[in-house]
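**Student:** pasting the structure only:
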């Protein structure tokens, strides 16, 4: 990530199996689609909103 930009580190903790298609698409949009994957994303309102829709599938890491 670029210097000076805030980032959020996410880890997928839940499976998308038997979840609605919309939740699967949000996971893919966040760069997650397999269990225990971690990604670092720019801290934007869009990313925060996606995280709020999937609190049972993703974990915010420090």
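**Tutor:** Structure's in. What do you need? For clarity, every value in this text was computed on a predicted model and none was experimentally measured.
**Student:** only C-alpha atoms from now on, for both contacts and neighbour counts.
**Tutor:** Will do.
**Student:** same for the host helix or strand of residue 60, what does it pack against?
**Tutor:** Residue 60 belongs to strand 58-61 when assigned by DSSP states H and E. Packing partners of strand 58-61 (3 or more C-alpha pairs under 8 Å, 6 or more residues apart in numbering; DSSP states H and E): strand 7-12.
**Student:** another structure for you, compare them:
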């Protein structure tokens, strides 16, 4: 009985780790897009969610 419980705990723990870390294995880092052609003297391209500046021209 003790061996079965130990096996079951290991199986549950292993499954939980797989569920927690599997998405990070498939996540690909995205590169910043190229700046679009703009007919202006100065421009800035920012990420809406983070506010991070992706590209700028002056």
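**Tutor:** It's in. All of these numbers come straight from a predicted model, not from anything done at the bench.
**Student:** overlay them and tell me the TM-score.
**Tutor:** Once superposed, the chains reach a TM-score of 0.24 (TM-score structural alignment, normalised by the length of the second structure), with 29 aligned residues with a C-alpha RMSD of 4.1 Å.
**Student:** what are the buried residues along the strand holding residue 60 of the first structure?
**Tutor:** 58, 59 (16 or more other C-alpha atoms under 10 Å).
**Student:** tell me which stretches of the first structure form helices.
**Tutor:** 21-29, 45-53 (DSSP state H).
**Student:** please identify the most buried of those.
**Tutor:** helix 21-29 (a mean of 14; mean count of other C-alpha atoms under 10 Å).
**Student:** quick one, that helix and strand 7-12 angle?
**Tutor:** Counting by axes from the mean of the first three to the mean of the last three C-alpha atoms, to 10 degrees, helix 21-29 of the first structure lies at 130 degrees to strand 7-12.
**Student:** picking up where we left off before, now render the helices of the first structure as TSV, adding distance to residue 59 of the first structure.
**Tutor:** As requested, these are exported to TSV (distance: least, C-alpha to C-alpha, whole Å):
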stretch	distance to residue 59 of the first structure
helix 21-29	12
helix 45-53	8
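**Student:** the ones you listed: which one's closest to residue 38 of the first structure?
**Tutor:** helix 21-29 (11.6 Å; C-alpha to C-alpha).
**Student:** got the angle for the closest one vs helix 45-53?
**Tutor:** Using the same axes, to 10 degrees: helix 21-29 of the first structure against helix 45-53 is 130 degrees.
**Student:** give me the nearest residue to residue 40 of the first structure, chain neighbours excluded.
**Tutor:** residue 9 (4.3 Å; C-alpha to C-alpha, 6 or more residues apart in numbering).
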